[in-house]
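1. coordinates only, no sequence provided:
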């Protein structure tokens, strides 16, 4: 497994890959968990070569967010990736990705960039779109792999690929969950044992929203949002950021809950800000994630 730290090395590695051989890219910020590894395994199954990037991207963090304390363990990550058969790991520094004269950013617009996560984290999707475009340009993968947990990020990247005519297939995999329903996330490591138990409130709130839609046949987004919010309010260690019903492609709020639709939630539990979602597909079935065994 090659560990690559510079843009030039990454370009050379890609240029030396056999002509016509497929390459898959799995972008990550490291501190890998089983959710990341499920993406890696899928990439390894579908491509002849796999590149995983590990880069805590500073331009997608706000001024008072957790850039400095974001969990990192590169030696462990490399061991995990080598065991999966990954061919290359791209681990650039911030200075390598954004040298002193760097001035060009990708600026998504509209509700997709300004609502929900965009409202809570201004500038976040500017950072996401910029780094993803750079990674796609450097690695030139046939396929790139992302998790449904970051539903708004996925929608932004889909728009990026479509709008800029990028020749890459996006593969979106279901959220992987702990046995108690908590979505796997590197930020779960911030939680105390009590906070870890409390964090399941996001999953329970989404289940309440789903039940409100199914059991009571409610198409009123306000009623579904209320059902989710009440569950979070019942947990003393949690503070709701938002509980929304949105179009999964545009992130515009829905006036009536009809498929496709996304139940999206964000909440603070202790010092961790966590996100999660359930997707109501166009065919009326739900994507709620996969409970790990």
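-> Received the coordinates, thanks. Remember, it's a predicted structure, so these values are computed and weren't measured experimentally. Numbering: from 1, shown residues only.

2. switch to C-alpha atoms for all contacts and neighbour counts from now on
-> OK.

3. A helix includes residue 51, no?
-> No. Residue 51 is assigned strand when assessed by DSSP: H, G, I helix; E, B strand; the rest coil, not a helix.

4. and it, what does it touch?
-> Residue 51 makes contacts with 23-26, 86-90, 139, as judged by C-alpha atoms under 8 Å, 6 or more residues apart in numbering.

5. how much space between it and residue 162?
-> From residue 51 over to residue 162 the distance is 22 Å, taken as C-alpha to C-alpha, to the nearest Å.

6. check it against this one:
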């Protein structure tokens, strides 16, 4: 596995070997089983796999969250190498933007500032700016992402359409712990009691799913159920809950056939988000 720390070196390498079949996985580092699942899927479909690891403070809800985020570059490189990655791209800010940058990518849609975007407004702008740079310079044929990142996937799809990139988005199932908690880098920051409470997020969503299957199609009633359940636990702070139309991710009042319920909570200093699809 080659380790690249600058965009110049990365693109120079690809110019030499060609860009016939490339799979790209963008991360913030702290690789885990969810990332490994993406790598395995990419390995089966591409000649070359590139995993990027780049942290930007704008992709966090606070400076504290940015500082607390796990950093394990050497361990990440070992994980990526064992999983079959060809290029591990881990630039500093200067490695990605050697001349600095005053240009940002933002999509003119309310989705930019809803859900996760309402918690930290610069998050998707930062993500899309980096994604646009990598898509234009690396030119991957396939981009791999987890189902849990549905909002990111929707915005990325629009970016790819608008800039006419020839890149297919591959969505993989979300990886979960045995107790239902989504596998994520932030889980390591949870205190023991917080970790015990964390799976309640998913289990509460499952209660809403059961209510829907029993005939409750009112978004208001389902959200009230979720809010009531979560507020039973004083250590859990509810950030948002919404019922969405699946394709456009817009709020709906009544579920006709299917919907997506999303919820975000805070446990101590850690934010956790989860979702569940409602289908007949």
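-> Thanks, I have the structure now. Owing to the predicted nature of the structure, the values given are computational and were not obtained by experimental measurement.

7. dump the contacts of residue 51 of the first structure to TSV, plus distance to residue 186 of the first structure and neighbour count.
-> Formatted as TSV, the contacts of residue 51 of the first structure follow (distance: C-alpha to C-alpha, whole Å; neighbours: other C-alpha atoms under 10 Å):
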residue	distance to residue 186 of the first structure	neighbour count
23	26	23
24	22	29
25	19	29
26	16	24
86	20	22
87	23	17
88	22	22
89	18	24
90	19	22
139	24	23
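
8. which of the residues you listed still touch in the second structure?
-> For the contacts of residue 51 of the first structure, the subset whose aligned partners also touch in the second structure (both residues aligned by TM-score structural alignment, their matches' C-alpha atoms under 8 Å) is 23-26, 86-90.

9. of the residues you listed, closest to residue 193 of the first structure?
-> Checking these against residue 193 of the first structure by C-alpha to C-alpha gives residue 26 as the nearest, at 30.3 Å.

10. got a list of what that closest one touches?
-> With C-alpha under 8 Å, 6+ apart, residue 26 of the first structure has these contacts: 39-40, 43, 50-53, 144-146.

11. can you do 7 Å?
-> 39-40, 51-53, 144-145 (C-alpha atoms under 7 Å, 6 or more residues apart in numbering).

12. what's the answer for residue 175 of the second structure, then?
-> 34, 182-183.

13. now, the residues you listed that are in helices?
-> residue 34 (DSSP state H).

14. just the buried residues of the contacts of residue 175 of the second structure.
-> Buried subset of the contacts of residue 175 of the second structure (neighbour count, 16 or more other C-alpha atoms under 10 Å): 34, 182-183.

15. buried sites along the longest helix along the first structure?
-> In the first structure, assigned by DSSP H, the helix with the most residues is helix 124-139. Buried residues in helix 124-139 of the first structure, defined by neighbour count with 16+ other C-alpha under 10 Å: 124-133, 135-136, 138-139.

16. and that helix, how far out from the chain middle?
-> 13 Å (C-alpha atoms, centre = their mean, to the nearest Å).

17. which helices and strands does that helix pack with?
-> Applying 3 or more C-alpha pairs under 7 Å, 6 or more residues apart in numbering; DSSP states H and E, one finds that helix 124-139 of the first structure contacts helix 7-15.

18. mean per-residue distance, the helix it packs on to the second structure?
-> Helix 7-15 of the first structure differs from its equivalent in the second structure by a mean of 1.0 Å after superposition (mean C-alpha distance after the TM-score superposition for the first structure).
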